[in-house]
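Novice: just a sequence and a predicted model for now, questions to come.
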Amino acid sequence: MIKVNEDLQFKLINKDTKTQLLICMEEPAELIQAISKVQRYLNEGVINPKYKSSLAANLCEEIADVYICLKKLQLYFDISDDCIQEWIDYKEKR
């Protein structure tokens, strides 16, 4: 299970909500860029092994940033894990 310091994230978003919300908008864009880089190195559905490790490391970092932001938004708007799980279940059934 992935753990985020919820106390820290709650303090950050309540201390400077405007900036934290801006960060929560910017981080997914950085993940999109990382995914775009992966696509550039695809050749017939296979990533060049020479670049796979660095691409994976970059993706990992950006996924972590987005995960933190998602948790921050969840805490700020008091959204329960159950609520999110209900939406996941619904969307996966489609």
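Specialist: Right, received. Where do you want to start? Residues are numbered from 1 along each chain as shown.

Novice: C-alpha only now, for contacts and for neighbours.
Specialist: Noted.

Novice: how about the helices in this structure?
Specialist: Here the chain has its helices, by DSSP state H, at 6-15, 17-40, 49-76, 81-93.

Novice: out of those helices, which one sits most buried?
Specialist: Compared across the helices of the chain, helix 49-76 shows the largest average neighbour count, a mean of 16 (mean count of other CA atoms under 10 Å).

Novice: between helix 6-15 and that helix, find me the angle.
Specialist: Taking axes from the mean of the first three to the mean of the last three CA atoms, to 10 degrees, one finds helix 49-76 and helix 6-15 inclined to each other by 70 degrees.

Novice: distance between helix 49-76 and the chain's centre?
Specialist: Per CA atoms, centre = their mean, to the nearest Å, the displacement of helix 49-76 from the mean C-alpha position of its chain is 5 Å.

Novice: mind giving me the packing neighbours of that helix?
Specialist: Taking 3 or more CA pairs under 8 Å, 6 or more residues apart in numbering; DSSP states H and E as contact, the helices and strands that helix 49-76 lies on are helix 6-15, helix 17-40.

Novice: take this one as well and set it beside the first:
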Amino acid sequence: MKKDIEKDIAFIAHYYGYEAQSRQLIEEMAELTQSINKKWRGENTGLYRGYYDDMKAITEEIADVQICIEQVKLLLGITDKQIESVAESKIIREKSRIREARRKTIS
């Protein structure tokens, strides 16, 4: 993220504090879930609003979630390095599960 944006995120995070921003994150995650579900439901029920509208809504909600995640990380002192380490181990574990599932399917 750009330095100016990081400063703005820190300013907002410290102004509102952890409780408010963690609750905001929950709300934004729910809105992202809803926009993803609307796209899926529309594609599978014939009530499709349109690719552009769905992608715009999903993109906006992802941005909102990312902003709130950055604020919560900052307020809790969680570093990118910590997250990357956990993410790497989770990815390795999931790849192992997929390989095992493929082996079972083939045999």
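Specialist: Thanks, I have the structure now. Here the structure is a predicted model, which means the values were calculated and not measured.

Novice: nearest to Val46 of structure 1, out of the helices and strands packed on helix 49-76 of structure 1?
Specialist: The stretch from these with the least distance to Val46 of structure 1 (CA to CA) is helix 17-40; that distance is 9.7 Å.

Novice: how far out from the middle of the chain is the closest one?
Specialist: The answer for helix 17-40 of structure 1 is 8 Å, by CA atoms, centre = their mean.

Novice: give me the contact list for that helix.
Specialist: 12-13, 47, 55, 58-59, 62-63, 65-66, 69-70, 73 (CA atoms under 8 Å, 6 or more residues apart in numbering).

Novice: hmm, 6 Å instead?
Specialist: Contacts of helix 17-40 of structure 1 with the rest of the structure, by CA atoms under 6 Å, 6 or more residues apart in numbering, involve 13, 59, 62, 66, 69.

Novice: what's the farthest-apart pair in the residues you listed?
Specialist: By the measure CA to CA, the contacts of helix 17-40 of structure 1 have their two most distant members at Ile13 and Leu59, which lie 24.4 Å apart.

Novice: residue nearest the centroid of structure 1?
Specialist: Per CA atoms, centre = their mean, the C-alpha nearest to the average position across structure 1 is that of Val66, at 2.2 Å.

Novice: tell me the contacts of it?
Specialist: By CA under 6 Å, 6+ apart, the contact set of Val66 of structure 1 is 27-28.

Novice: from Tyr90 of structure 1, how far off is it?
Specialist: Val66 of structure 1 sits 22 Å away from Tyr90 of structure 1, taking CA to CA, to the nearest Å as the criterion.

Novice: same deal with Ala56 of structure 1?
Specialist: As defined by CA to CA, Ala56 of structure 1 lies at a distance of 29 Å from Tyr90 of structure 1.

Novice: for the helices and strands packed on helix 49-76 of structure 1, which one sits closest to Glu86 of structure 1?
Specialist: The stretch from these with the least distance to Glu86 of structure 1 (CA to CA) is helix 6-15; that distance is 21.4 Å.
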